[in-house]
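> Have a look; sequence and predicted model below, questions after that.
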Amino acid sequence: MFYWLMKRVFVGPLLHLVYRPWVRGAENVPEEGAAIMASNHLAVIDSFFLPLVLDRELVFIGKQEYFTGAGVKGRLTAGFMRGVGTIPVDRGGGKASEAALRTGLRRLADGDLFGIYPEGTRSPDGRLYRGKTGIARLALESGAPVIPVAMVGTDEAQPPGRRIPKVMRIGVVIGEPLDFSRYQGMENDRFILRSVTDEIMYAVMSLSGQEYVDVYAATQKARIATGHPAVAGDAADHLPAAPGGRPVPDVQVPVPPQDESGTSVG
């Protein structure tokens, strides 16, 4: 109930009015049945705008810190996150992360949508980083299709350190579902998990037009935080230019749709 009140009565109408989000490929989301929405992650507001453009309820995994903040702000944030169905996860891994994945599996078993950011954390610089294989386990164990998603412009609207997003158009591009039923029963094969994850990330890259860096975003953030040079991710670093060593797709960052007069619509 709280989810739909926020989306249709309180927060949703305001976001539509101010940011005029546009969406491409909404028809790729099934009207019913389980599916995993796998999105790039550019800003905190990704978790607001992706559910906003969908007709179905979508919940995400959220970092544990959202639920443990102190003071009035911390309690409000925790209450909001619980109200919209966010599932807390300890990004340190281990049993806590396993429990979060099991919660996702239960949601998928109920025929619902489940959102996940395969990079594991926000991109530190707007580029696309290596996906973690938890999403592959989720797909293979649940049998649910994976729908790749590209958030567009959220990093410009809300760069790191900015609390209130800048007013601008926000875009969402949704790709065709990916079926991994051919790997059923192989969820414990780490090579299969990496292959599936790379296929998902390649689909996201093909939608978003982002440059790819074949290291984990958390590793990049740690290097930056400790004063070490960030990994560039280009050919000079001998890193793959696309997930799984695939060729770089010939795509650009999506732009808002335009009407015949050249005015952005959507």
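Yep, it's here.
> Only C-alpha atoms from now on, for both contacts and neighbour counts.
Fine.
> Quick check: next helix or strand after the helix or strand hosting residue 150?
Using DSSP states H and E, residue 150 sits in strand 146-152. Tracing the chain C-terminally past strand 146-152 and defining elements by DSSP H and E, one meets helix 154-157 next.
> buried stuff in that following helix?
154, 155, 156, 157 (16 or more other Cα atoms under 10 Å).
> Check which residues of stretch 98-113 are buried.
Buried positions in stretch 98-113, judged by neighbour count with 16+ other Cα under 10 Å: 99, 100, 101, 103, 104, 105, 107, 108, 109, 112, 113.
> want to compare, so here's the second one:
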Amino acid sequence: MPELPEVETIVRGLRSKLECNRFIEVEVYNENTIKNPKCIKEFKERIEGKKIREVKRRGKYILLILEDLAHVIIHLRMTGQLIYSEDQLNFSHLCLSAKLSKGYLYFNDIRKFGTISLLPKDDLAKEKGFWTLGVEPLEESFGIEYLKSKLDTGRPIKSLLLDQRVLAGLGNIYVDESLFLAGISPSKPAKTLSDEEISKLVSAIKFVLTKGIENKGTSFSDFVDSYGDKGTNQNFLQVYGRGGEKCKVCGNVLAKDKIAGRTTVFCLYCQK
């Protein structure tokens, strides 16, 4: 599933192309993609003719804020792709296409788990999972004191970091990478972290996310940016997806386990 760096990469690519652009005609090919409103006809009537005022990211969500302040809320889920082109394109798993006043916007999704909602600004609480998002880890509101206030729990630190109500946008890739960089075992109970470990973890999270964005995201299979290009961050990963391989720091074999229902890779020697 695309995480914060992948979604941010898409948003940055779309911003200059979509802001002040206008939806002219929208075609929906998979009705299950449209989460709100349930009526496809209503969805089209409310979006067609509207100018896009702003393109933003919140956690793993892409937001297109329209001129009437209604929000188009897009979640890519496992395999969703949001691609802009000045020319018409063909896709094998197209769920939605939009003709704009300049160019075209496509939502392609092989597994069709991705969702799109169109909600008035006052109704955003209807988007389950969006309204309850925690702080953004790259903003000033995320720091040592904030994280420390969330650690009063015996659950593994990895489980806590994956909780979108605590931090918005972190997923399996960047949690594993952050914990490795901070030297913290993913199974360590959150409430046992020392002040020094908390400080290292905050810095590590900000670092790996920033590098992920600089590298245009991690592409293993389906992730592409807003123009259909793959990212390069997969070339710089220290532990994620490398279970059974040698640690790049100490040379010992990386361990693999299930934590919070997610495959987790870590170093038994570098992480305590």
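Yep, it's here. In this text, all values refer to a predicted model and were calculated from it rather than measured experimentally.
> Any idea what the TM-score is?
Once superposed, chain against chain, the TM-score is 0.28 (TM-score structural alignment, normalised by the length of the first structure); 134 aligned residues with a Cα RMSD of 6.4 Å.
> before we move on, the earlier item: same for the strand holding residue 150 of the first structure, what does it pack against?
Secondary-structure packing of strand 146-152 of the first structure (3 or more Cα pairs under 8 Å, 6 or more residues apart in numbering; DSSP states H and E): strand 35-39, strand 171-174, helix 190-208.
> List the contacts of the closest residue to residue 204 of the second structure other than its chain neighbours.
Closest residue to residue 204 of the second structure apart from its sequence neighbours, by Cα to Cα, 6 or more residues apart in numbering: residue 178 at 5.1 Å. Residue 178 of the second structure makes contact with 201, 204, 205, 208, according to Cα atoms under 8 Å, 6 or more residues apart in numbering.
> Restricted to helices, list those residues.
201, 204, 205, 208 (DSSP state H).
> wait, which of the helices and strands packed on strand 146-152 of the first structure is closest to residue 62 of the first structure?
Among those, the nearest to residue 62 of the first structure by Cα to Cα is strand 35-39 (13.4 Å).
> and after the helix or strand residue 82 of the first structure falls within, which helix or strand comes next?
Under the criterion of DSSP H and E, residue 82 of the first structure resides in helix 71-83. Where DSSP H and E defines the elements, the next helix or strand beyond helix 71-83 of the first structure is strand 87-89.
> ok, then the element right after that next one?
Counting by DSSP H and E, the element after strand 87-89 of the first structure in chain order, helix or strand, is helix 95-109.
> and the angle for that following helix with strand 35-39?
130 degrees (axes from the mean of the first three to the mean of the last three Cα atoms, to 10 degrees).
> Downstream of helix 95-109 of the first structure, the next helix or strand is which one?
Downstream of helix 95-109 of the first structure, the first helix or strand assigned by DSSP H and E is strand 113-116.
> that older thread, could you export the buried residues of helix 154-157 of the first structure as a markdown table, including distance to residue 212 of the first structure?
A markdown table is the format used below for the buried residues of helix 154-157 of the first structure (distance: Cα to Cα, whole Å):
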| residue | distance to residue 212 of the first structure |
| --- | --- |
| 154 | 18 |
| 155 | 16 |
| 156 | 18 |
| 157 | 21 |
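> Between the contacts of residue 178 of the second structure, which sits nearest residue 85 of the second structure?
For the contacts of residue 178 of the second structure, the minimum distance to residue 85 of the second structure (Cα to Cα) is 29.9 Å, reached by residue 208.
> ok, of the ones in helices among the contacts of residue 178 of the second structure, which one's closest to residue 15 of the second structure?
Out of these, the member with the shortest distance to residue 15 of the second structure (by Cα to Cα) is residue 208, at 23.2 Å.
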